[in-house]
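Student: whatever this is, show me its structure:
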Amino acid sequence: MQNQHIIRNFIVETSSRPGNFAKVATAIGMAEGDIGDITTLKSGALTTVRDISITFKSEEQLQQVISNIEAIGNGVKIHAVTDDVLKAHEGGKIAMKSQLDVRSLGDLQRIYTPGVASVCMEIVHNPEKANYFTSIGSSVAIVTDGTAILGLGNIGSVAGMPVMEGKAVLLDQFVGLSGIPILLNTSDPDEIVETVKHIHQGFGAILLEDIGSPHCFEIEERLKAELPIPVMHDDQHGTAVVALAAILSACKATGVDPKTAVIGQVGLGAAGLAICRMLMAYGVEEVYGLDRQEEAQNRLVNYGGQTIASLEEMMETCDIIIATTGVSGLIKPEMVRKGQIILALSNPNPEILPSAAIAAGAAFAADGRSVNNVIGFPGIFKGALDAGAKEITYTMLIAAAQAIVSHTKPGELIPNPLDPMVHHLVARAVEEAANNEMNR
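Tutor: Reported below is the predicted structural model:
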């Protein structure tokens, strides 16, 4: 289980003289607090009040920041420390709402009985019209068994509901799809597959989320084989798409050809194995994987990949290193080879800090904060649904990664995930790739 960061909002008042807020920022930085959004609540002639979002690694660090700010004096005051994360979740983050108003008898007759009967019969005679006359074609089931919730582990599907709601918010916000959380009270692959098969008719696609390894592999493969709609385990392929985009951007910045580079993947869980498979599908000639579990390494070999004996050998052999182990500090600076590209993607604490990797000779380094699968899955599902695709293929996923790279500015690893244009470009690239495949 990973250590979970704490986010708090500080309401801080300072005198309205230049340099006073800098003292507050310094006090926060001295305790290694990570400043996020800053909102000015009041700006007067004498004082300024700001709402400062700060991320902490521990309760002790939080208390140290409070002490540091209080020690400034000179009229600096903390008026409140609030938990805006909990506040944002009160009542849940999503709701199913009507797109139509019922204000008259005529509205009622058109929306419900008797008018709705004619729409039902249209679908009886032409089943494909269900995607046109209902919300099925724009609805995505977000299915979880709660066995691998973020860095929290097996906490159950109900405790994982805030994550599923967050996923639904992002689908709606970025591409206008309706995400419907499906919380399963079983982790048995047979039961999960049968449950999803029985409910799939109400959805245009299935997004598998936070389902643990190794049963996530079996579940996804069986559902993809048995359902006539797109199925994707985002922890695998959404992460792999963004990782591929990051690798392509890093290679572009350093002049490395990704297809001829030797690439090593440390950690072969859901994300790590999917990254290896994505790289092989892209055309990378040498991809090596490493995991402490023999079963995970055998799984990579079954997919056509190669394993390597040790982390030390991988660091000596590979030009590009990707790590998704969840083990902070696993990669030591002395292991870094000059000119390597290193993506240490574990959150919240990477296998090696980018600054340490660069100092040790890496040509390029980044951590998980720079590689977020939020930039991938909304557009992937939107493009697949718009194309009427029956599955999500590697051709579509690679198109998504290339679309992300096309919108990446020089000096960036991937674009800002809040940029609506990125999601539009990903969706269109996936739709075009799907149409090309279907028209062959």
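Student: going forward, measure contacts between C-alpha atoms and count neighbours the same way
Tutor: OK.
Student: buried sites along stretch 93-112?
Tutor: Neighbour-count burial for stretch 93-112, counted by 16 or more other Cα atoms under 10 Å, picks out Ile94, Ile111.
Student: give me the nearest residue to the residue nearest the centre of the chain, chain neighbours excluded.
Tutor: With distances taken as Cα atoms, centre = their mean, Asn373 lies nearest the centre of the chain, 3.0 Å away. Spatial nearest neighbour of Asn373, excluding adjacent residues (Cα to Cα, 6 or more residues apart in numbering): Thr239 at 5.1 Å.
Student: close enough to count as contact, the one you found and Gly269?
Tutor: No: contact criterion Cα atoms under 8 Å: Thr239 and Gly269 do not qualify, at 11.8 Å.
Student: and the helix or strand that contains Ala225, how far out from the chain's middle?
Tutor: Assigned by DSSP states H and E, Ala225 belongs to helix 215-226. Here the centre of helix 215-226 is set off from its chain's centre by 20 Å, with Cα atoms, centre = their mean, to the nearest Å.
Student: which residue of this protein sits farthest from its center?
Tutor: The chain, Cα atoms, centre = their mean, max distance from centroid: Leu105 (45.2 Å).
Student: mind jotting down where the strands sit in this structure?
Tutor: Assigned by DSSP state E, the chain shows strands spanning 6-15, 34-43, 47-56, 77-82, 139-144, 178-183, 205-208, 231-233, 262-266, 286-290, 306-307, 320-323, 341-344, 364-367.
Student: here's the other one to compare against:
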Amino acid sequence: MKSNSIDTVLEVRLRHEPGMLAQVAAAIAEHRGLLCEIRTVRVGDEHTQREITVETDTHDQITKIIAAIQTLTGAEVLTTRDRVMEAHRGGKIVVESRIELDSVRALRTIYTPGVAQIVRAIQIDPWVAADTTWRGTSVAIVTDGSRVLGLGNVGPLASLPVMEGKAVLYRCFAGLSAVPLVLDVSSAQELIDTATRIAPGFAAIHLEDIRSPDCFEIEAALAKRLKKPVFHDDQHGTATAVLAALINAAKVVGLRLDSATIGVVGLGAAGTAIANLLGRFGVGEVLAHDPDPAAAARGAQVGARTVAAPVLYAHSDVLIAATGIPRLIPPTSIRRGQIVFALSNPEAEIAPDVALSAGAALASDGRAINNALAFPGLMRAAIETRARTITSDMMVAAAKAIASCAPPGELVPSPLDLALHEAVFAAAARSVRETGIANTAQP
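Tutor: Here you go, the predicted model:
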């Protein structure tokens, strides 16, 4: 299934007859639906009521599946629900108090007059805010919605569900309070100025889904202006996850990365950051290709050798594509024995099974190599160590930690593995201490 698949819950009543559920499953399969979950809701004397979750690529498929089930004698579809829409109803995040407000004393302590004591303490020493306000564990997720993965320029409001999802991941995987800030701005400079103004209330700035090349200008300007971590996840989270997968892929195929040639196709936010991090990690050589001259120049700036696409395909031990263009890479371009990472979502530049059939030794895509493996632990490490920035050394340390957590037979672990995020945090925090980038100046 594609990563933009549709989950629909069908509430079905089935007569007590051998084979009824199998007939329903066959109707789902006939229209290329994937039966994901079955839950028994009610068992009666003559019928059983079940909730069946079906995954499809299109709404048309689910319509045909429902019609097919309705034709079965003894089967009836009672209701349908869109599982994704249901999960998002009401929003995915809330702001809750950590303090129980149950007395006048509590009110006087957390608000006036007690709060004045904290205000004065922060005036004297701004670092007190890290211990006495949410600033010590808070992240601003900043976007203008100009490049939402797989959807393009959707604008600020439509990007809000994505930012809420990011906030959930921060809370569940790193214990951080992240706030979506979707900005209606007309230029990179306006976003820079706005983010600078809201920065005092947060420990760090997370940039998300901002078009290239604006994202490079914005990140560089904010990193220079602010005395706190600024992290563009589409660049650095992706690059860290790719390096982790590559470390394990190289072990599987017996490839020495310090003498390997890595080809990167597409030099937008992700591709440029991947080329940069792999170079800093110490691979043999990074080749890069992008038809846009400005993008190609960025590749050269981070140390990649820009070449024509056929040259890159022919000479790369590892082929990494981050173009956003579905089915860009023809099977004939795959070199036998290559490692292939085609990262674009919702549809990759070449499907892993197609790459393997064309001779690749190993292939994966952007669904498995996910930046959710990296950003929660990296940001927590930066905040808790009071790092001034998130460095390539921290990303390399995080990538090695991710690779070490992968179960046998897998390139990377599951993002749901909480031990993974602890390992990333520990490795990145250790890197901060070893490189001495903790912030001792006023926040």
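Student: quick check: TM-score for this pair?
Tutor: The TM-score (TM-score structural alignment, normalised by the length of structure 1) is 0.93; 437 aligned residues with a Cα RMSD of 2.2 Å.
Student: so what's the residue farthest from the centre of structure 1 up against?
Tutor: Applying Cα atoms under 8 Å, 6 or more residues apart in numbering, we find Leu105 of structure 1 in contact with no residue.
Student: how near is the residue nearest to the centre of structure 1 to Gln265 of structure 1?
Tutor: 18 Å (Cα to Cα, to the nearest Å).
Student: cool, Phe377 of structure 1 as well?
Tutor: 22 Å.
Student: same question for Ser249 of structure 1.
Tutor: From Ser249 of structure 1 to Gln265 of structure 1 the distance is 17 Å (Cα to Cα).
Student: now do Gly388 of structure 1
Tutor: Applying Cα to Cα to Gly388 of structure 1 and Gln265 of structure 1 gives a distance of 34 Å.
Student: which one's more surrounded, those two?
Tutor: Taking other Cα atoms under 10 Å, Gly388 of structure 1 and Gln265 do not tie; Gln265 has more neighbours (26 against 18).
Student: which residues are in contact with that one?
Tutor: Applying Cα under 8 Å, 6+ apart, the residues near Gln265 of structure 1 are Gly272, Ile275, Cys276, Val287, Tyr288, Gly289, Leu290, Ile321, Ile322, Ala323, Thr324.
Student: out of those, who's nearest Leu86 of structure 1?
Tutor: For the contacts of Gln265 of structure 1, the residue nearest Leu86 of structure 1 by Cα to Cα is Thr324; the value is 28.4 Å.
Student: quick check, Glu217 of structure 2 in contact with Ala188.
Tutor: Yes: counting by Cα under 8 Å, Ala188 is a contact partner of Glu217 of structure 2 at 7.3 Å.
Student: ok, those two, which is more surrounded?
Tutor: Ala188 (20 against 13).
Student: Arg211 of structure 2 versus the more buried one, what's the distance?
Tutor: Ala188 of structure 2 is 10 Å from Arg211 of structure 2, by Cα to Cα.
Student: now the counterpart of Gln306 of structure 1 in structure 2. Nearest residue, chain neighbours left out?
Tutor: Taking TM-score structural alignment, Gln306 of structure 1 has Arg305 as its aligned residue in structure 2. Spatial nearest neighbour of Arg305 of structure 2, excluding adjacent residues (Cα to Cα, 6+ apart): Leu287 at 4.8 Å.
Student: who touches that neighbour in this structure?
Tutor: Counting by Cα under 8 Å, 6+ apart, Leu287 of structure 2 makes contact with Thr261, Ile262, Gly263, Val264, Ala304, Arg305, Thr306, Val307, Leu312, Ser316.
Student: go again with 7 Å.
Tutor: Contact partners of Leu287 of structure 2, counting by Cα atoms under 7 Å, 6 or more residues apart in numbering, are Ile262, Gly263, Val264, Ala304, Arg305, Thr306, Val307, Leu312.
Student: tell me which of those residues persist in structure 1.
Tutor: Contacts conserved in structure 1 for those, using both residues aligned by TM-score structural alignment, their matches' Cα atoms under 7 Å: Ile262, Gly263, Val264, Ala304, Arg305, Thr306, Val307.
Student: can I get the residues you listed in a markdown table including distance to Ala26 of structure 2?
Tutor: Shown next, in a markdown table, are those (distance: Cα to Cα, whole Å):
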| residue | distance to Ala26 of structure 2 |
| --- | --- |
| Ile262 | 45 |
| Gly263 | 44 |
| Val264 | 43 |
| Ala304 | 51 |
| Arg305 | 52 |
| Thr306 | 51 |
| Val307 | 50 |
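Student: just the contacts of Leu287 of structure 2 now: which is nearest Arg81 of structure 2?
Tutor: Val264 (41.5 Å).
Student: let me see the contact set for Leu176 of structure 2.
Tutor: Thr137, Ser138, Tyr170.
Student: what about the last one, how many residues nearby?
Tutor: Here the number of neighbours of Tyr170 of structure 2 (other Cα under 10 Å) works out to 23.
Student: and the first one, by the same measure?
Tutor: With neighbours defined by other Cα under 10 Å, the count for Thr137 of structure 2 comes to 21.
Student: that one maps to what in structure 1?
Tutor: By TM-score structural alignment, Thr137 of structure 2 lines up with Ser138.
Student: tell me where the stretch 101-250 of structure 2 has helices.
Tutor: All helices of the stretch 101-250 of structure 2, identified by DSSP state H, counting those that start in this stretch, fall at 104-110, 115-124, 128-132, 156-174, 188-198, 214-225, 233-253.
Student: average offset between the fifth one and structure 1?
Tutor: Which is helix 188-198 of structure 2. Following superposition, helix 188-198 of structure 2 is found to deviate from structure 1 by 1.4 Å on average (mean Cα distance after the TM-score superposition for structure 1).
Student: what are the ranges of the helices in the stretch 251-400 of structure 1?
Tutor: 270-282, 294-302, 311-317, 354-359, 377-387, 394-406.
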